[in-house]
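Chemist: next come a sequence and a model predicted from it.
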Amino acid sequence: MNRSDIATGAAVITLNLLQREALADLLQQERKHATRWWSLLNEMRFRGELPDWIKNQNIGSHPSYERMEEDRIAFNSALFGKRIHIHHEGEVTYESTDPNIHTDY
């Protein structure tokens, strides 16, 4: 898929590189905790171990992860002007020394 990571039109503020890196680091730490909890809930759902009060809330399911990912992209676009790679300005480039690997993503 050849989709741009740039979403500067959605950005509500302008960050310099140091601000971008500091906020991205903090945000990724918070997201690491959220993803860990989602993973635990997903495993509990898979094993049938969720308590009754949470089984029907669609938490820790694939659709809940997709909603979380959509919200993450919207937030990244608004704060960083980027969809995914929030630590860097501009498009991300991939390089490989293997001529058989296609790197135009």
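Modeler: Arrived safely, thanks for sending.

Chemist: alpha carbons only for contacts and neighbour counts from here, please
Modeler: Will do.

Chemist: do you have the helices of the chain handy? List them.
Modeler: For the chain, the helices defined by DSSP state H occupy 17-47, 52-55, 62-80.

Chemist: so which of those helices is the most surrounded?
Modeler: helix 62-80 (a mean of 16; mean count of other C-alpha atoms under 10 Å).

Chemist: any idea of the angle that one forms with helix 17-47?
Modeler: Counting by axes from the mean of the first three to the mean of the last three C-alpha atoms, to 10 degrees, helix 62-80 lies at 170 degrees to helix 17-47.

Chemist: and here is the other one:
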Amino acid sequence: MKIDTAVHTLPPQSGPKTEHKRGGECIKTAWGCKMTNTTLVHDVKPTLRPREVAAYCSIGVSTVWWLTVNDPTFPKKIKIGPKTTIFRKAEIDAWLAAKAGGAR
């Protein structure tokens, strides 16, 4: 998809507004935005809520909570409020990579 404006936004669940220079190819995903043909490559959202972790890992939300209690290799949850928990996306990626490496 060619970007013909200086600013575009991702879907509301994907995070804040993202700015890119005119031109270049933009690849939008549910987990971030990557520009090709430029030096700008970034993740829009470095953290994930439990429901997003479940979708990202193709598991259920209850399994995410089960893993936080029963799997010592699963990334630690971060409480940012009394009812708000997040996980670092980089840690989830590392956990998935370790699981994929061990399965081979």
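Modeler: Received, thanks. This one's a predicted model, so the numbers in the text were calculated from it and none came from an experiment.

Chemist: let me see the TM-score of these two.
Modeler: Superposed pair, TM-score by TM-score structural alignment, normalised by the length of structure 2: 0.23. Supporting alignment: 35 aligned residues with a C-alpha RMSD of 3.5 Å.

Chemist: roughly how far apart are Lys21 of structure 1 and Ser77 of structure 1?
Modeler: Slight slip there: residue 21 of structure 1 is Glu, not Lys. To Ser77 of structure 1, Glu21 of structure 1 is 15 Å away according to C-alpha to C-alpha, to the nearest Å.

Chemist: also Ala24 of structure 1?
Modeler: 12 Å.

Chemist: which residues do the two both contact?
Modeler: Counting by C-alpha atoms under 8 Å, 6 or more residues apart in numbering, no residue touches both Ala24 of structure 1 and Ser77.

Chemist: ok, His42 of structure 2 to Pro50 of structure 2 distance?
Modeler: Look at His42 of structure 2 and Pro50 of structure 2: by C-alpha to C-alpha, they are 22 Å apart.

Chemist: oops, could you answer that again for Ile80 of structure 2 instead?
Modeler: 13 Å.

Chemist: more neighbours, these two?
Modeler: Pro50 (20 against 9; other C-alpha atoms under 10 Å).

Chemist: isn't that one up against Ser62?
Modeler: No - using C-alpha atoms under 8 Å, Pro50 of structure 2 is not in contact with Ser62; the gap is 9.2 Å.

Chemist: tell me the contacts of Ile27 of structure 2?
Modeler: Taking C-alpha under 8 Å, 6+ apart, one finds Met1, Cys33, Lys34, Met35, Thr36 in contact with Ile27 of structure 2.

Chemist: how much space between it and Ile80 of structure 2?
Modeler: 30 Å.

Chemist: just the element for Met35 of structure 2, please.
Modeler: strand 32-36 (DSSP states H and E).

Chemist: what comes up buried for stretch 88-104 of structure 2?
Modeler: Arg88, Lys89, Ile92 (16 or more other C-alpha atoms under 10 Å).

Chemist: tabulate those (JSON lines), appending distance to Trp66 of structure 2.
Modeler: JSON lines is the format used below for these (distance: C-alpha to C-alpha, whole Å):
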{"residue": "Arg88", "distance to Trp66 of structure 2": "17"}
{"residue": "Lys89", "distance to Trp66 of structure 2": "18"}
{"residue": "Ile92", "distance to Trp66 of structure 2": "15"}
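
Chemist: from these, pick the one nearest Thr68 of structure 2.
Modeler: Set against Thr68 of structure 2, the nearest of those by C-alpha to C-alpha is Ile92 (11.7 Å).
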